[in-house]
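**Q** Pasting a predicted model and its sequence here:
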Amino acid sequence: MGEGTKAVSVEVRGKSWQRHGEQAWRTMIERQRASGMSILAFCEREGVSRSSFGRWRSLLARRATGAQRLEECTVGEHAAVAAPRSGFVDAGMLRMGGVSEPVEMRLELGGGIVVTIRRG
C-alpha cells in the first residue's frame, strides 16, 4: 500500500479504533460509490464511523473544488498560483539552522498589493 493508505490503530481509555489517512479515505469513498450500497450500509460493513465518512467525503469534495478553482484562476496572460477561497496553502518550511543564504518569498495579492518576506 502507498503512503496514507494504511490504518493506524489508536487506543484511548480502553476504546480502540483505526485512523485512516487521506488516501485511504479517498479509496474508501470511491469503493462506496462503486458498491451501490448506501453510505450507512457501507460504513457498517467496513467498520467505519458514518460521521467520519461524511466528514472526509465533504473535506475531499471541498479540496477538489478548490483545486479546480486553482486551475481556472489567471492573472492577465499568466497563470497564477492562488489558494482556494477558503483554504490553506502550505508554503513549506524555512530551515533556520545553518543556512546563511538569503531567502525571499513574494505573495502577490492582486490590485497591485505585494507582500515580500526576506530573511538574510
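**A** Now that the structure is in, tell me what you want to look at.
**Q** From now on I want contacts and neighbour counts done on CA atoms only, so please keep to that.
**A** Will do.
**Q** so how far is residue 10 from residue 115?
**A** Distance, residue 115 to residue 10, using C-alpha to C-alpha, to the nearest Å: 42 Å.
**Q** before we move on, what about residue 114?
**A** From residue 114 to residue 10 the distance is 45 Å (C-alpha to C-alpha).
**Q** And for residue 48?
**A** For residue 48, the distance to residue 10 - C-alpha to C-alpha - is 14 Å.
**Q** ok, these two, which is more surrounded?
**A** Per other C-alpha atoms under 10 Å, whichever of residue 48 and residue 10 has more neighbours is residue 48, with 17 against 11.
**Q** second one coming, line it up with the first:
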Amino acid sequence: MDQGKEVRPRRVDHWRATVEEQANSGLSVREFCASRGFALSQFYYWRRCLTATEQLRHGADPEAGTLSAFVEVDWGRWARARGMPPLEIRLDLGGGCTLTLRRG
C-alpha cells in the first residue's frame, strides 16, 4: 500500500473479504465489479496491495517464484563501472555503538 497513507483496518478487512468473495464467486473480475459498483482499477489496486502484503508477511519461496522480502542489489559492480567509491552504510545504534556495512 502507498507509504505515508494511513489505512484503516476496517477498510483493509473489507477489501480482503471483497477480493476473497470475487475469487469464490465464479465471476470474472469485470462482472464482479460491475455487479458491486466497483471500478476495475480500485479492485485491482486493492488485490495487488493485499497480495504483496501477504507475501511479505509470510516470507518468500524463491523456488515458487513468489515475492522475496529481500532483494540482492549488486551496487558494487554498478558503482565501480561509474568510478564511484564502495558502498558504505553506518547506523548509529546509540550508546556509542555503530554498525558499519561495506560492500564493493
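**A** Structure received. All values derive from a computational prediction rather than experimental measurement.
**Q** Any idea what the TM-score is?
**A** Here the superposed chains carry a TM-score of 0.51, computed using TM-score structural alignment, normalised by the length of the second structure; 62 aligned residues with a C-alpha RMSD of 2.6 Å.
**Q** And the helix or strand harbouring residue 114 of the first structure, what does it pack against?
**A** Secondary structure from DSSP states H and E places residue 114 of the first structure in strand 113-119. Applying 3 or more C-alpha pairs under 8 Å, 6 or more residues apart in numbering; DSSP states H and E, we find strand 113-119 of the first structure packed against strand 103-110.
**Q** With adjacent residues omitted, what lies nearest to the counterpart of residue 56 of the second structure in the first structure?
**A** Superposed on the first structure with TM-score structural alignment, residue 56 of the second structure falls opposite residue 66. Computed as C-alpha to C-alpha, 6 or more residues apart in numbering, the closest residue to residue 66 of the first structure that is not its neighbour in sequence is residue 84, at 4.6 Å.
**Q** looking at the alignment, what does residue 41 of the second structure pair up with in the first structure?
**A** In the first structure, residue 41 of the second structure lands on residue 51 (TM-score structural alignment).
**Q** So its match versus residue 114 of the first structure, what's the distance?
**A** Distance from residue 51 of the first structure to residue 114 of the first structure, by C-alpha to C-alpha: 41 Å.
**Q** And the helices in the second structure?
**A** 9-25, 29-36, 40-57, 75-81 (DSSP state H).
**Q** I'd like those helices as CSV, with mean neighbour count and distance to residue 103 of the second structure appended.
**A** Output for the helices of the second structure, formatted as CSV (neighbours: other C-alpha atoms under 10 Å; distance: least, C-alpha to C-alpha, whole Å):
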stretch, mean neighbour count, distance to residue 103 of the second structure
helix 9-25, 13, 39
helix 29-36, 14, 46
helix 40-57, 14, 25
helix 75-81, 13, 6
